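Participant: Kindly generate the corresponding structure for this input.
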Amino acid sequence: MSEAVQSSPLTEREFKGYQRLVYREAGIWLSPAKKALLVGRVARRLRELGRLSLGAYLRRVEEDEAERLRLLEALCTHETHFFREPRHFELLEREVLPRWRARGDTGSGEGRRVRVWSAGCSTGEEPFSLAMVLRHHLPAAEGWDIQILATDLSTCVLERARQALWPVEKAEEIPKHYLRAYMLRGVGSQEGRMKAGPELRALVRFQRVNLNDDDGMVGRFDLVFCRNVLIYFDAASRARAVERLLGHLSPHGLLFLGHAESLSGQGWQVRTVMPTVYAPRLPAGEVARRG
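Facilitator: The predicted structure follows:
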């Protein structure tokens, strides 16, 4: 029998099936209040498939890995901005990067190596905001080696981020001195768009990472940005994600969360640098060298 059947209301049993699948695959818990969001987000795909019913689509995504990924991408919110949550960038510019630069001026080449992870990078505004700030304060001409890893669950938004291309209206979010130094205005067929210059694009690489899976990543990062991602997780999946983030954080690094996220009072071995910014708690008597 063909599965191209007329759409029907989502039953409670079917919704629980979607709940289990999305939680298992992404650590995202769909509360009953999210039933309407689920239906709305997959409606377009159902029409593309010939008005497949929600129940039939659930059976399909259980068996089809590519379709399962499409479902997860449809459910994720990808809204983001350049220089979102300005206090974080002010902390970097006023306190963190001047200290790093001072140490780099007196230390070895290893002291001029910086690694950054932008987790949940969406369409790239966050990692490229970081690239502008870091490149401005830590110039290549002085031997600074900067690498930014940008990751997301969605391959679709990662491809858009990799293009480093945005509507020119986004320029309003970028401080003027960074805009002039690092962004290119499109002409001809690219009119109405702007693109990150080659100096920035060389700093950022992209990778699909699911924070609730064994990501296979190695190494530590001096800065980890994971903002407005943990709010989609329940307590158990949030704990797994935080453990992974802290596991990849340098002993002297900084973890940046979103404005509605916190690690305070939850037993993590971190100290609060400022609200939503955390550093690993160091052994007594040890002074942080970075961050």
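
Participant: only C-alpha atoms for contact and neighbour calcs from this point on.
Facilitator: OK.

Participant: got the buried residues for stretch 246-266?
Facilitator: Across stretch 246-266, burial judged by 16 or more other C-alpha atoms under 10 Å covers 246, 248-258, 261-263.

Participant: nearest residue to the residue most central in space within the chain other than its sequence neighbours?
Facilitator: Centroid-nearest residue in the chain: residue 120, 1.7 Å away (criterion: C-alpha atoms, centre = their mean). In space, and not counting its chain neighbours, residue 120 is closest to residue 152: 4.5 Å by C-alpha to C-alpha, 6 or more residues apart in numbering.

Participant: before we move on, the earlier item: how about the residue nearest to the centre of the chain, what does it touch?
Facilitator: The contact partners of residue 120, by C-alpha atoms under 8 Å, 6 or more residues apart in numbering, come to 150, 151, 152, 153, 226, 227, 229.

Participant: correct me, but the residue nearest to residue 120 touches residue 207?
Facilitator: Yes. Taking contacts as C-alpha atoms under 8 Å, residue 152 lies within contact range of residue 207: 7.1 Å.

Participant: re earlier: what about the residue nearest to residue 120, neighbour count?
Facilitator: Residue 152: 24 surrounding residues under other C-alpha atoms under 10 Å.

Participant: Quick check: which element contains residue 256?
Facilitator: Assigned by DSSP states H and E, residue 256 belongs to strand 249-257.

Participant: Next secondary structure after the strand or helix carrying residue 128?
Facilitator: Taking DSSP H and E as the definition, residue 128 sits inside helix 125-137. Next helix or strand after helix 125-137 toward the C-terminus (DSSP H and E): strand 145-152.

Participant: other SSEs contacting that following strand?
Facilitator: In terms of contacts (3 or more C-alpha pairs under 8 Å, 6 or more residues apart in numbering; DSSP states H and E), strand 145-152 is packed against strand 113-119, helix 125-137, strand 204-208.

Participant: Next, the second sequence, to be compared with the first:
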Amino acid sequence: MERGTLQVGSGVLSAVSDRDFARFQRLINDEAGIWLAPVKKALLVGRLARRLRELGLDSYGGYFDLVVANEAERIRMLDAICTNETHFFREPRHFEFLCDRVLPAWREEAEAGRRPRRLRVWSAACSTGEEPYTIAMTLLSALQGWDLQILATDLSTKVLARAEAAVWPLEKSREIPDPYLKAYMLKGYGGQEGLMKAGPEIRGLVRFSRLNLTHDNPGLGQFDLVFCRNVLIYFDKETKGKVVDRLLDRLLPHGYLFLGHAESLGGFTNRAKALLPTVYALAPAAKPDR
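Facilitator: Predicted coordinates:
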């Protein structure tokens, strides 16, 4: 095999050139706010080579031209590039914080007539659905009779389709505490053996939509809880600051923002205060009029 080529199937696929990689870098950054460092060239090749083979293309430059001209293919390319690792009850201290401090206080306020029995939650970058369904199980167990609405969004149409189907390998059941598992998950039998599915009680709480965090989304409204975990780490500093502002714009004055374990708002904004590591509320001076 000649240097500079990769054998793909029965054809030969040219290795991605520095010029073409730079073009993909700019496009992916513009579209998704994700910056692929030069060391990520192998990742780009690994994520896109199969698609080039399916299309019968022999160069990344040719695929780039197709992606620029075709919005559907551009979305598919972004689906391939995005990393979508997630688990049920990931970072359990967040759900302990909700169950021990936040939800009991809101129940008391509702019983005293100081707040409606209504809760809106945004699960940003929801991936294959484990996060929003974890939130649904947590809220439904603690707030019986409330109007609970969970908006789950992601850039990837591929993972959104899987999330909406709400079906996972049965091995994932190990991530779910037993009381929640028995109350809200269905075990597959026959042709569905080895799978589990979210029950109708929690599926009915979650609505899915494709959304790009790096773009303005004026129709979202505001939320009591915003989860945007393990996403900011993929953005450069400028994009991260803009996304943080958009997240805080969507947070109600009494609400809470949850980030991933490796993320922080330090150095990006003075609009929020940390209550715990990776748990934030709006700073008093930043609270808008309701």
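
Participant: tm score of chain vs chain?
Facilitator: With the length set by TM-score structural alignment, normalised by the length of structure 2, the two chains reach a TM-score of 0.92; 278 aligned residues with a C-alpha RMSD of 1.6 Å.

Participant: re the thing from before, now do the shared contacts for residue 152 and residue 207 of structure 1.
Facilitator: Common contact partners of residue 152 of structure 1 and residue 207 (C-alpha under 8 Å, 6+ apart): residue 158.

Participant: Excluding chain neighbours, what is closest to residue 198 of structure 2?
Facilitator: Residue nearest to residue 198 of structure 2 in three dimensions, not counting chain neighbours: residue 185, with 4.8 Å by C-alpha to C-alpha, 6+ apart.

Participant: gap between residue 121 of structure 1 and residue 185 of structure 1?
Facilitator: 23 Å (C-alpha to C-alpha, to the nearest Å).

Participant: all strands of structure 1, in order?
Facilitator: Ranges of strands within structure 1 are 113-119, 145-152, 165-167, 183-185, 193-196, 204-208, 221-226, 249-257, 270-274, 277-280, based on DSSP state E.

Participant: against structure 2, where does the first one fall?
Facilitator: Looking back up the chat, that one is strand 113-119 of structure 1. Using TM-score structural alignment, strand 113-119 of structure 1 corresponds to residues 118-124 of structure 2.

Participant: Same list (the strands of structure 1) but as TSV, adding distance to residue 126 of structure 1.
Facilitator: Shown next, in TSV, are the strands of structure 1 (distance: least, C-alpha to C-alpha, whole Å):
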stretch	distance to residue 126 of structure 1
strand 113-119	7
strand 145-152	9
strand 165-167	13
strand 183-185	14
strand 193-196	12
strand 204-208	11
strand 221-226	9
strand 249-257	12
strand 270-274	19
strand 277-280	16
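
Participant: Could you list which residues are in contact with residue 166 of structure 1?
Facilitator: Residues in contact with residue 166 of structure 1, defined by C-alpha under 8 Å, 6+ apart, are 193, 194, 195.

Participant: Tell me the counterpart of it in structure 2.
Facilitator: Checking TM-score structural alignment: residue 166 of structure 1 goes with residue 168.

Participant: likewise residue 58 of structure 1?
Facilitator: Matched across to structure 2, residue 58 of structure 1 falls on residue 64, judged by TM-score structural alignment.

Participant: Help me confirm that its match comes into contact with residue 24.
Facilitator: Yes. At 7.1 Å, residue 64 of structure 2 counts as touching residue 24 under the criterion of C-alpha under 8 Å.

Participant: in structure 2, which spans are helices?
Facilitator: Shown for structure 2, the helices assigned by DSSP state H span residues 18-32, 41-55, 60-69, 71-81, 92-97, 103-111, 130-142, 157-165, 178-184, 200-203, 237-249.

Participant: Residue range in structure 1 corresponding to stretch 42-50 of structure 2, please.
Facilitator: Counting by TM-score structural alignment, stretch 42-50 of structure 2 falls onto residues 36-44 of structure 1.

Participant: Tell me the residue in structure 1 aligned with residue 233 of structure 2.
Facilitator: So, by TM-score structural alignment, residue 233 of structure 2 is matched to residue 231.

Participant: Touching, its match and residue 261? I think so.
Facilitator: Yes. Taking contacts as C-alpha under 8 Å, residue 231 of structure 1 lies within contact range of residue 261: 6.8 Å.

Participant: Which of the strands of structure 1 sits closest to residue 107 of structure 1?
Facilitator: In terms of C-alpha to C-alpha, the element of the strands of structure 1 nearest to residue 107 of structure 1 is strand 113-119, at 11.2 Å.

Participant: and residue 89 of structure 1, what pairs with it in structure 2?
Facilitator: Alignment note (TM-score structural alignment): residue 89 of structure 1 maps to residue 95 of structure 2.

Participant: To what extent is that match buried, counted in neighbours?
Facilitator: Residues contacting residue 95 of structure 2 under the criterion other C-alpha under 10 Å number 17.

Participant: and if you look at residue 279 of structure 2?
Facilitator: When neighbours are counted by other C-alpha under 10 Å, residue 279 of structure 2 registers 21.

Participant: Likewise for residue 113 of structure 2?
Facilitator: Neighbour count of residue 113 of structure 2, defined by other C-alpha under 10 Å: 10.
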